[in-house]
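Asks: here are the coordinates; sequence isn't available:
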């Protein structure tokens, strides 16, 4: 189940509350350090939930992502009337769900690319090949990707071209701004993406524009909408990389 860190919490306090070791919490959440902050979501890798003060089946359902009805059915001895702090509630197993896994792959040389794509294909739904660079006139850089595209299709994992606003100095918000704010350039970029997908035999595209400034958010959404409309009739896939906003001080996230 998922626990949201509260003020005053520590991994020791949370571990003691739910009967789990600090090491288990760190391992399940990829935590190298023990410091945590209020509001942080932690996966608690247990199939039993320890009832807390003020809990009921509805509140436990929110932590465990299982319906209140399913929880009651799995715990007939713990009724809403006799539920007390410290009691153990069994979390029923959820039905398995399919997931979509997109893996990025930086092309190196045809021999190595073919070997690694062959090995990793069973674990991916899509492989996004890195990367095509955009220019201020809407053109795209070249990429020797044909062997990789063919290998991906042979291994039954659809390949995606990755289009970025990367430059020699990193992701460029000014480059994205120039392209998105000029309709003719934006449309030329869309044309070039669609043509490259068709010419190279890709299944679709991954748009990895990063550090876009806040004022361009609607232009970026509009660009994606137009691109989607162009791709949809041919059945091409559109995916978007979205950098996570980790705090309020990073304006471009």
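Replies: On my side now, so go ahead. This one's a predicted model, so the numbers in the text were calculated from it and none came from an experiment.

Asks: C-alpha from now on. contacts and neighbour counts both.
Replies: Will do.

Asks: Tell me how many other residues crowd the spatially closest residue to residue 197 that is not a sequence neighbour.
Replies: Spatially, and ignoring its direct neighbours in sequence, residue 197 is nearest to residue 204 (6.2 Å; CA to CA, 6 or more residues apart in numbering). Counted by other CA atoms under 10 Å, the residues lying close to residue 204 total 26.

Asks: In contact with residue 204, which residues?
Replies: Going by CA atoms under 8 Å, 6 or more residues apart in numbering, residue 204 touches 159, 160, 161, 197, 231, 236, 237, 238.

Asks: Which members of the residues you listed occur in helices, if any?
Replies: Within the contacts of residue 204, residues falling in helices by DSSP state H are 197, 231.

Asks: Presented hereafter is structure B, for comparison with structure A:
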């Protein structure tokens, strides 16, 4: 009977392999500990945001006012189209949009006014005028002249190249990225944007226009600075004060 029993064979592991396993486990444990400490460090640096009841009430009131304003505007006759010479508009976001209606948020995103005091060039048509009317309490806009467009591009122009912002001071950059669209220098880019040519979107999408870090009292600009809604259609330029502020401080993205 003893002969029929199968002998159990214990496989021996070499000592050097055991040492390697132990060292590997120690390394993995150290890495896990460091990762946990780094995660706690990152979480500790995030400040907790507490919202007071007054803020919820303020946002709710703003949303109700927006919905009421948009509902009343829907029953009014559509705004008259400006003269044919005013084909280009410039819009600047001047207020926060916390708690506003969903429609206003979507229009602001479509205009690419993601940050306060950011701006964008807009092609003037019936659809864009309706969009600007919908966000008028939070956006100032008007019709810039050629001088304003040139100053914005020359003083604040930055091209997005490889996820980095490069000043638009070299015509070689424009020729490299916009040469296929017929633009080889800054003047070509300025003319394409101001004239709202067939490559308008490509021209405005090339770069962004940074603003100064310090806004100061100049940031306190109302929607009336770009002209009232009644006479804006007859304007062919932004007011002097508004143009100067835009050139110095506002960001332009498209």
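Replies: Received it, and whenever you're ready, just let me know what you need. Only a predicted model underlies this, so the values are computations on that prediction, with no experimental measurement involved.

Asks: Drop the TM-score for these two in here.
Replies: Overlay of the two chains. TM-score (TM-score structural alignment, normalised by the length of the first structure): 0.23; 103 aligned residues with a CA RMSD of 6.4 Å.

Asks: Pipe the contacts of residue 204 of the first structure into JSON lines and attach distance to residue 89 of the first structure per row.
Replies: Listed next are those as JSON lines, based on distance: CA to CA, whole Å:
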{"residue": "159", "distance to residue 89 of the first structure": "44"}
{"residue": "160", "distance to residue 89 of the first structure": "44"}
{"residue": "161", "distance to residue 89 of the first structure": "47"}
{"residue": "197", "distance to residue 89 of the first structure": "52"}
{"residue": "231", "distance to residue 89 of the first structure": "48"}
{"residue": "236", "distance to residue 89 of the first structure": "46"}
{"residue": "237", "distance to residue 89 of the first structure": "43"}
{"residue": "238", "distance to residue 89 of the first structure": "42"}
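
Asks: Of the contacts of residue 204 of the first structure, which pair is most distant in space?
Replies: 159 and 231 (14.9 Å; CA to CA).

Asks: So if I had to pick from those two, which one is more boxed in?
Replies: Counted by other CA under 10 Å, residue 159 of the first structure and residue 231 do not tie: residue 159 has more neighbours, with 28 against 19.

Asks: distance of the residue nearest to residue 197 of the first structure from residue 13 of the first structure?
Replies: Look at residue 204 of the first structure and residue 13 of the first structure: by CA to CA, to the nearest Å, they are 47 Å apart.

Asks: and which of the contacts of residue 204 of the first structure is nearest to residue 50 of the first structure?
Replies: Using CA to CA, the contacts of residue 204 of the first structure come closest to residue 50 of the first structure at residue 238, 42.7 Å.

Asks: what's near enough to touch the closest one?
Replies: 204, 205, 206, 207, 228, 231 are the contacts of residue 238 of the first structure under CA under 8 Å, 6+ apart.

Asks: Recalculate using a threshold of 10 Å.
Replies: Residues counted as contacts of residue 238 of the first structure (CA atoms under 10 Å, 6 or more residues apart in numbering) are 160-161, 203-207, 224-225, 227-228, 231-232.

Asks: the helices in the first structure, which residues?
Replies: 11-18, 22-29, 57-64, 68-74, 110-120, 146-154, 173-180, 183-200, 217-231.

Asks: What about the closest residue to residue 132 of the first structure other than its chain neighbours, how many residues nearby?
Replies: In space, and not counting its chain neighbours, residue 132 of the first structure is closest to residue 163: 4.7 Å by CA to CA, 6+ apart. Using other CA under 10 Å, the number of residues around residue 163 of the first structure comes to 22.

Asks: ok, now residue 113 of the first structure?
Replies: 20.

Asks: That one and residue 162 of the first structure: what is the separation?
Replies: Counting by CA to CA, the gap from residue 113 of the first structure to residue 162 of the first structure is 16 Å.

Asks: my guess is residue 205 of the second structure contacts residue 174, does it?
Replies: No: between residue 205 of the second structure and residue 174 there is no contact under CA atoms under 10 Å: 12.0 Å.

Asks: Which neighbours do the two have in common?
Replies: In contact with both residue 205 of the second structure and residue 174: residue 159, using CA under 10 Å, 6+ apart.

Asks: Tell me the one of the contacts of residue 238 of the first structure nearest residue 153 of the first structure?
Replies: residue 203 (9.2 Å).

Asks: Which helix or strand contains residue 119 of the second structure?
Replies: Assigned by DSSP states H and E, residue 119 of the second structure falls within strand 118-123.

Asks: Could you confirm residue 141 of the second structure falls within a helix?
Replies: No: counting by DSSP: H, G, I helix; E, B strand; the rest coil, residue 141 of the second structure is not found in a helix; it is strand.

Asks: before we move on, what SS does the closest residue to it other than its chain neighbours have?
Replies: Leaving aside its sequence neighbours, residue 141 of the second structure sits nearest to residue 91 (CA to CA, 6+ apart; 4.1 Å). Secondary structure, three-state DSSP: residue 91 of the second structure is strand.

Asks: isn't residue 91 of the second structure right up against residue 129?
Replies: No: contact criterion CA under 10 Å: residue 91 of the second structure and residue 129 do not qualify, at 11.0 Å.

Asks: Mind giving me the packing neighbours of whatever helix or strand residue 27 of the second structure lives in?
Replies: In the assignment (DSSP H and E), residue 27 of the second structure maps to helix 15-45. Applying 3 or more CA pairs under 10 Å, 6 or more residues apart in numbering; DSSP states H and E, one finds that helix 15-45 of the second structure contacts no other helix or strand.

Asks: Next, the buried residues of it.
Replies: Buried positions in helix 15-45 of the second structure, judged by neighbour count with 16 or more other CA atoms under 10 Å: none.

Asks: Name the next helix or strand downstream of that helix, please.
Replies: That would be, after helix 15-45 of the second structure and using DSSP H and E, helix 53-74.

Asks: By neighbour count, which bits of that following helix are buried? Give me those.
Replies: Across helix 53-74 of the second structure, burial judged by 16+ other CA under 10 Å covers 59, 60, 62, 63, 66, 67, 70.

Asks: Which secondary structure elements does it sit against?
Replies: With contacts taken as 3+ CA pairs under 10 Å, 6+ apart, helix 53-74 of the second structure sits against helix 102-110, helix 126-134.

Asks: need the ones you listed in JSON lines with distance to residue 140 of the second structure, can you?
Replies: Putting these into JSON lines (distance: least, CA to CA, whole Å) gives the following:
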{"stretch": "helix 102-110", "distance to residue 140 of the second structure": "12"}
{"stretch": "helix 126-134", "distance to residue 140 of the second structure": "9"}
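
Asks: now these in a markdown table, with distance to residue 22 of the second structure and mean neighbour count?
Replies: Below are those laid out as a markdown table (distance: least, CA to CA, whole Å; neighbours: other CA atoms under 10 Å):
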| stretch | distance to residue 22 of the second structure | mean neighbour count |
| --- | --- | --- |
| helix 102-110 | 55 | 16 |
| helix 126-134 | 66 | 16 |
